[in-house]
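Trainee: Would you be able to build a 3D model of this:
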Amino acid sequence: MSIVANTMIMNDLREKLCDLIPYTTLNLITDAVAEVLERYDVVPIITEDHTKDIMLDAFIDAMRVEGRSEKTITRYKYIIGKFLSYAGVSSRSVTQYHVRQYLASEKDRGISDGTLRGVYWVLSSYFGWLHRDGIIQRNPMSNIGRIKVQKKVREVFTDVDIEKLKSGCDNLRDKAIICFLKSTGCRISEVTQLNRDDIDFQNLECIVLGKGNKQRTVYIDPVTGMIIQEYLASRTDSNTALFVGKGAKRFLPGGVRAMLNKIANKTGVSHVHPHKFRSTEITELVNRGMPVEQVKVLAGHDKIDTTLSYVKVDQANIKNAYKRYA
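Mentor: The predicted structure is shown next:
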């Protein structure tokens, strides 16, 4: 019999008997049953598509009511649906053993700890919601330990890197995008959604739509404002998008990444990607003395810990602060 089928039977057996007999006795019984089942070919009967779980549909509806973005909703639905298909049971019948087995199989498949932690949080959110609403009596995630991820310091650009990238641009659009990314620290999805009229050149600011459809104000420096105005003045199309690509169509995140890769290869600057501009700007603002609470608002973070995860503190600043306070 397959290991997966064997484990599923043991999980179901444990769930049925866990409240009836002592844990040590339960282990003896399941071990004996597992030994017997090894001589038989048992296949689990799945009579429904568990990705179409009515409880999952209710959870997705709740996310929409809360104003979660479609991108987030699609991700949650995919992860939860994939897990339910693997478990072969409805949401109401999921146990901690199903969850542990699934996370272990994903780990064996080679996914990173960071990705696995994301799966953990999605499942925790889902089953936590079901438990709080009284739909399930037990939360299968309650005894699942959090997945630890090694903390990595995010890379940032040097001033020389930024100048190299700007000098490697073939046109005003590319230079305007690089300057805007660096000046605002915006996410690439926020940048590509902007329209021409969103930029207030007089006050050098604009309103962007971030995660969870939350609006916030970001600011641009005078040089960036000037370059964007030059770029817009050079355009002859009528597209309302702030940045356009081929055929005067809105420039999408994939196009921006391809453009940055091309400039990186040309200039020799390593590890060039949109989010690195965000890390660079957040780090520089903190190192220049801007309170982290204000940087958090500017970056559109819900938690200050998220902001701090971006920050690479300048050792020279630490040394100067020590001399000042020691």
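
Trainee: going forward, measure contacts between C-alpha atoms and count neighbours the same way
Mentor: Will do.

Trainee: Is the residue nearest the centre of the chain part of a helix or strand, or is it coil?
Mentor: Nearest to the geometric centre of the chain sits residue 118, at 7.5 Å (CA atoms, centre = their mean). Under DSSP: H, G, I helix; E, B strand; the rest coil, residue 118 falls in the helix class.

Trainee: Distance-wise, check it relative to residue 191.
Mentor: 25 Å (CA to CA, to the nearest Å).

Trainee: rewinding a little: any idea how far the residue nearest to the centre of the chain is from residue 13?
Mentor: The value you get for residue 118 to residue 13, if CA to CA is used, is 29 Å.

Trainee: now swap in residue 132 and tell me
Mentor: For residue 132 relative to residue 13 (CA to CA), the value is 26 Å.

Trainee: same question, residue 27
Mentor: 10 Å.

Trainee: Over to residue 49?
Mentor: Taken as CA to CA, the span from residue 49 to residue 13 is 22 Å.

Trainee: what's the span of stretch 162-174, first residue to last?
Mentor: First-to-last residue span, stretch 162-174, CA to CA: 13 Å.

Trainee: neighbouring contacts of that stretch?
Mentor: Residues outside stretch 162-174 that contact it (CA atoms under 8 Å, 6 or more residues apart in numbering) are 175, 178-179, 227-228, 230-231, 243, 259, 263-264, 266-267, 269.

Trainee: Of those residues - the most surrounded one?
Mentor: Taking other CA atoms under 10 Å as the neighbour criterion, residue 243 ranks highest of these with 26 neighbours.

Trainee: How about that residue, nearest residue that isn't a chain neighbour?
Mentor: The shortest distance from residue 243 to any residue other than its chain neighbours is 5.6 Å, reached at residue 251 (CA to CA, 6 or more residues apart in numbering).

Trainee: Would you do the same for the sequence below? I want to compare the two.
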Amino acid sequence: MTKKYWECRDVEIPEETRLIINEYLLSLKLANKAENTIVTYRKVLERFYSTNPLPIELLTSANILLWLINFSKDKKERTVDIYVSAFSSFFNFCLAEDYVNHMVIKKRWRPRISKSLPKFLNEQEFARVKMAAEKLSLRDRSLILFLFSSGCRRSEVSNLTIQDVNISRRTAEVKGKGKKIRHVHFSEECALILSEYLSIRSGDKNEALFLNRFGTPLQTGGIYNITTKLGKMAGLTHLLNPHSCRHTFATNMLAKGADVKFIADELGHTNLNTTRVYARIPTEDMILAYQNKMG
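Mentor: Prediction:
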């Protein structure tokens, strides 16, 4: 992504409209919204306004709804929901800044999406993955153990430096969404392998925690490739990605009796309802407890 990822440069959009869009996108950046969110919203607005030359103040609900209906024909509900969210956020900004005098986006336009349960590894799958991981290099094995025992997002892991990690205390200082800092924990096994991996490194504390073969920080795509390769090695019938590791961490912690607030803090969730979705998952321990009680 470019350094100024929050800027719209689409010359097909009228300059006056483009200036308002950029003012809005800059407000998201100043509010520490995630880079991916800002880029997504920018692309949504660029796609819409590159085909709708009407000034912002002249757009009506009917104009936008007609465009959404045509756009939605071959799109998934979640994609449509993202577009409605982007429009709603943008026009709320325009309303607050007096660029429009009434809200043109309607809440009823949002598709009703059933919340799917997070995909995680069951006990047998987790055991197979850990056994397969023993065949990996020190870097890859320590990375996998860190993902499973910290619950971090792959972008958070990619941004870690050696000085962010305290091996003896088994903690790491992570910069999460909105550049919020939190402290996460990782397992003793992870600490041992990670220590062994760092022992063959240069010792420069400013280096990325995980390096690629060129000696530069391991990017999110590289982390994704390592997890998917491991999933195949373990014979999983479904994809193993970094988010599966994160979900497995959460469900394992819940099954062990960890408090939802603690899990939320580890995952970097600001809304406890985001974490409570894991309570809907029938883990191995929960199923066993039910069978012992009910037969």
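
Trainee: Let me see the TM-score of these two.
Mentor: Aligned and superposed, the two chains score 0.85 in TM-score terms (TM-score structural alignment, normalised by the length of the second structure); 277 aligned residues with a CA RMSD of 2.6 Å.

Trainee: can you give me the helices in the stretch 151-300 of the first structure?
Mentor: Along the stretch 151-300 of the first structure, counting by DSSP state H, counting those that start in this stretch, helices occupy 159-167, 172-184, 188-192, 222-234, 253-267, 274-287, 292-299.

Trainee: In TSV: these, plus distance to residue 114 of the first structure.
Mentor: Conversion of the helices of the stretch 151-300 of the first structure to TSV gives the following (distance: least, CA to CA, whole Å):
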stretch	distance to residue 114 of the first structure
helix 159-167	28
helix 172-184	25
helix 188-192	21
helix 222-234	35
helix 253-267	22
helix 274-287	17
helix 292-299	21
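
Trainee: so which of those helices gets nearest residue 145 of the first structure?
Mentor: helix 292-299 (28.7 Å; CA to CA).

Trainee: Against the second structure, what's the mean shift for that closest one, could you check?
Mentor: In the superposition with the second structure, the average deviation recorded for helix 292-299 of the first structure is 1.7 Å (mean CA distance after the TM-score superposition for the first structure).

Trainee: Give me the contacts around the following helix or strand past that helix.
Mentor: With elements assigned by DSSP states H and E, the helix or strand that comes after helix 292-299 of the first structure is helix 304-310. In this structure, residues lying in contact with helix 304-310 of the first structure by CA under 8 Å, 6+ apart are 153, 154, 279, 282, 283, 292, 293, 295, 296, 299, 301.

Trainee: same thing with stretch 259-268 of the first structure?
Mentor: By CA under 8 Å, 6+ apart, stretch 259-268 of the first structure touches 164, 165, 168, 169, 174, 270, 271, 272, 273, 274.

Trainee: Where in the second structure does it align, residue-wise?
Mentor: Taken onto the second structure by TM-score structural alignment, stretch 259-268 of the first structure occupies residues 226-235 there.

Trainee: could you pull out the strands for the stretch 51-200 of the second structure?
Mentor: 165-166, 171-175, 181-185 (DSSP state E, counting those that start in this stretch).

Trainee: Tell me the gap between the first one and the middle of its chain.
Mentor: Computed by CA atoms, centre = their mean, to the nearest Å, the separation of strand 165-166 of the second structure from the middle of its chain amounts to 23 Å.

Trainee: likewise the last one?
Mentor: Between the mean C-alpha point of strand 181-185 of the second structure and the mean C-alpha point of its chain there is a distance of 16 Å (CA atoms, centre = their mean).

Trainee: How about stretch 242-260 of the first structure?
Mentor: Mean C-alpha position of stretch 242-260 of the first structure versus that of the full chain (CA atoms, centre = their mean) differs by 22 Å.

Trainee: cool, and stretch 64-77 of the first structure?
Mentor: Distance, centroid of stretch 64-77 of the first structure to centroid of chain: 12 Å (CA atoms, centre = their mean).

Trainee: and residue 263 of the second structure, what pairs with it in the first structure?
Mentor: Using TM-score structural alignment, residue 263 of the second structure pairs with residue 295 in the first structure.

Trainee: Now check the second structure for the residue matching residue 155 of the first structure.
Mentor: Using TM-score structural alignment, residue 155 of the first structure pairs with residue 119 in the second structure.

Trainee: and its match, what does it touch?
Mentor: 244, 247, 248.

Trainee: Looking at the first structure, name the residue matched to the second one.
Mentor: Mapped onto the first structure by TM-score structural alignment, residue 247 of the second structure lines up with residue 279.

Trainee: Apart from its chain neighbours, what residue comes closest to its match?
Mentor: Nearest non-adjacent residue to residue 279 of the first structure (CA to CA, 6+ apart): residue 310, at 5.6 Å.

Trainee: Near the residue nearest to residue 243 of the first structure, how many other residues are there?
Mentor: 18.

Trainee: Ok, residue 293 of the first structure next?
Mentor: When neighbours are counted by other CA under 10 Å, residue 293 of the first structure registers 14.

Trainee: OK, contacts around it?
Mentor: Applying CA under 8 Å, 6+ apart, one finds that residue 293 of the first structure lies in contact with residue 304.

Trainee: Would you mind finding the match for residue 216 of the second structure in the first structure?
Mentor: Aligned partner of residue 216 of the second structure by TM-score structural alignment: residue 249.

Trainee: how near is the closest residue to that match other than its chain neighbours to residue 248 of the first structure?
Mentor: Nearest non-adjacent residue to residue 249 of the first structure, counting by CA to CA, 6+ apart: residue 239, 7.1 Å away. Using CA to CA, residue 239 of the first structure is found at 7 Å from residue 248 of the first structure.

Trainee: got it, and residue 220 of the first structure?
Mentor: For residue 220 of the first structure relative to residue 248 of the first structure (CA to CA), the value is 24 Å.

Trainee: who has more neighbours, the two?
Mentor: Higher neighbour count among residue 220 of the first structure and residue 248: residue 220, with 22 against 15, using other CA under 10 Å.

Trainee: hang on, isn't that one packed against residue 182?
Mentor: No: in this structure, residue 220 of the first structure is not within contact of residue 182 by CA atoms under 8 Å, at 9.0 Å.

Trainee: Can you check which part of the second structure stretch 170-181 of the first structure sits on?
Mentor: Counting by TM-score structural alignment, stretch 170-181 of the first structure corresponds to 136-147 in the second structure.
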